[in-house]
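Peer 1: Sequence and predicted structure, then a few things I'm wondering about:
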Amino acid sequence: MHSPFIRVLDLSFAFIGLLILWPILLVVCIIGYFDSGSPVFLQQRVGRNKKPFTLIKLRTMPINTQSVATHMVDASSVTRYGHFLRKTKLDELPQLINVLKGEMSFVGPRPCLFNQQELIKAREHRGVLTVLPGITGLAQVNGIDMSVPEKLAKVDEEMIRTFSLTAYFTYILQTATGKGSGDKIKH
């Protein structure tokens, strides 16, 4: 799924994105500091071939929030500023660093937590964990989140099987224009 050409695109877009968007990232981090006291959120995630990596995001919940899948967290756990970050998808901006480091791609299956055993098992069965995780993908633009592990793994497998340069740009553009949503929060 991820050819050397896609890697060059990932590197180019991540570098250009950080170069252009760093002022926005700085402002969002400063505001985030006043919101939670710690604007950057680091969390161990399952990477390619189950290799752990540290996902970088902007914090949308208080520091003491339990480290579980988003769909298992109560909606009241998200701060008002966090709702804004999630709605605008600005909380994902620091993942450009993960892309530069080669831990993620722009397009791929969203990386899960190591405690999401049902999803890991379903993804292993379908060969999904053999590719780099991504910031967005087919499941994300169709609103499928990690609360339905088997369905998500199936859609991830389909994305890998049908992957093309056109699909790469389509998923990125659909995400940038607001199609789909992040992981749902428990209400």
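Peer 2: Nice, thanks for sending it over.
Peer 1: Please make it C-alpha for all contacts and neighbour counts, starting now.
Peer 2: Fine.
Peer 1: residue nearest the centroid of this structure?
Peer 2: Centroid check for the chain by CA atoms, centre = their mean gives I135 as the closest residue, at 3.9 Å.
Peer 1: And that residue, how far from I172?
Peer 2: I135 sits 9 Å away from I172, going by CA to CA, to the nearest Å.
Peer 1: before we move on, what about F5?
Peer 2: The value you get for F5 to I172, if CA to CA is used, is 16 Å.
Peer 1: Looking at those two, which is more packed in?
Peer 2: The residue with more neighbours, out of F5 and I172, is I172; 18 against 10, by other CA atoms under 10 Å.
Peer 1: structure B:
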Amino acid sequence: MLLLSPVFVAIGIAVLVSSGWPIFYSQKRVGLNGRTFKFYKFRSMVKDADKIVHEVENVHAGDHVIFKNKQDPRITPVGRILRKYSLDELPQFLNVLNNSMSVVGPRPALPSEVSIYNSIYERRLIAKPGITGPWQISGRSDLDLRTSVALDLNYLINWSFTRDLWIIVSTVGAVFKGKGAY
């Protein structure tokens, strides 16, 4: 964390100068054994973005696809850069320090996603969610929920320390490419 502190300060100043307080955004997510926790990110959207009437993320019950608008008008100019290179995710290391997340693991689920989980999908809740994982290196926001869950379940069944190292190294490449990040 100490090594990241200059980056935290620089990003915090950029968010503050571009769009004011708060610099962090927190959201309820579901983690290990279905427990909820506060999930932290640098704020990349306008203030009160969650209260804006037009929904840009929808979970459709039929095929459980999560849609994210690539041109979401709520994203700030600085936020667009932070998201492209996943810099908005750095505060999740605070979640690792408070033991609600790990560095590598299943994608942290939204309560609205968990509410439509079947018994197979629920299996992804047997491990701490990760800052990165198979979804991060396989398409990120371009993935539908079914694919994301399948990747997570495969990860959990075939977990190994060397696979975690491979995912961490692969994450660096995925972040620099910026594919699926918006």
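Peer 2: Great, that's in hand. Keep in mind the model is a prediction, meaning the values are calculated, not measured.
Peer 1: What does the TM-score come to for these two?
Peer 2: Between these two chains, after superposing, the TM-score reads 0.81 (TM-score structural alignment, normalised by the length of structure 2); 167 aligned residues with a CA RMSD of 2.5 Å.
Peer 1: Could you tell me which residues touch both of I135 and I172 of structure 1?
Peer 2: Residues within reach of I135 of structure 1 and of I172 at once, by CA atoms under 8 Å, 6 or more residues apart in numbering, are F106, V107.
Peer 1: which position in structure 1 aligns with L156 of structure 2?
Peer 2: By TM-score structural alignment, L156 of structure 2 lines up with I160 in structure 1.
Peer 1: Near that match, how many other residues are there?
Peer 2: 20.
Peer 1: Tell me the secondary structure at it.
Peer 2: Following DSSP: H, G, I helix; E, B strand; the rest coil, the label given to I160 of structure 1 is helix.
Peer 1: Would you mark the buried spots in stretch 124-143 of structure 2?
Peer 2: Neighbour counts over stretch 124-143 of structure 2 (16 or more other CA atoms under 10 Å) mark 124-125, 127-143 as buried.
Peer 1: Quick one: residues in contact with it.
Peer 2: 30-34, 66, 68, 89, 92-93, 100-108, 148-149, 151-153, 155-156, 167-168, 170-171, 174, 179-182.
Peer 1: From those, keep the buried residues only.
Peer 2: Buried members of these, counted by 16+ other CA under 10 Å: 30-32, 34, 66, 68, 89, 92-93, 100-108, 148-149, 151-153, 155-156, 167-168, 170-171, 174, 179-182.
Peer 1: Just the ones of those residues in helices?
Peer 2: 92-93, 148-149, 151-153, 155-156, 167-168, 170-171, 174 (DSSP state H).
Peer 1: Just the buried residues of stretch 124-143 of structure 2: which are in strands?
Peer 2: In this view, those that belong to strands under DSSP state E are G130, I131, T132.
Peer 1: and E57 of structure 2, how many neighbours?
Peer 2: Neighbour count for E57 of structure 2, taken as other CA under 10 Å: 12.
Peer 1: Which residues are in contact with it?
Peer 2: I66, F67, K68, N69.
Peer 1: how close does the alignment partner in structure 1 of P91 of structure 2 sit to K151 of structure 1?
Peer 2: Taking TM-score structural alignment, the alignment pairs P91 of structure 2 with P94 from structure 1. Distance, P94 of structure 1 to K151 of structure 1, using CA to CA: 28 Å.
Peer 1: The two: who's more crowded?
Peer 2: P94 (19 against 16).
Peer 1: where exactly do the strands run in structure 2?
Peer 2: Using DSSP E, strands in structure 2 cover 24-30, 36-42, 57-59, 66-68, 102-104, 130-132.
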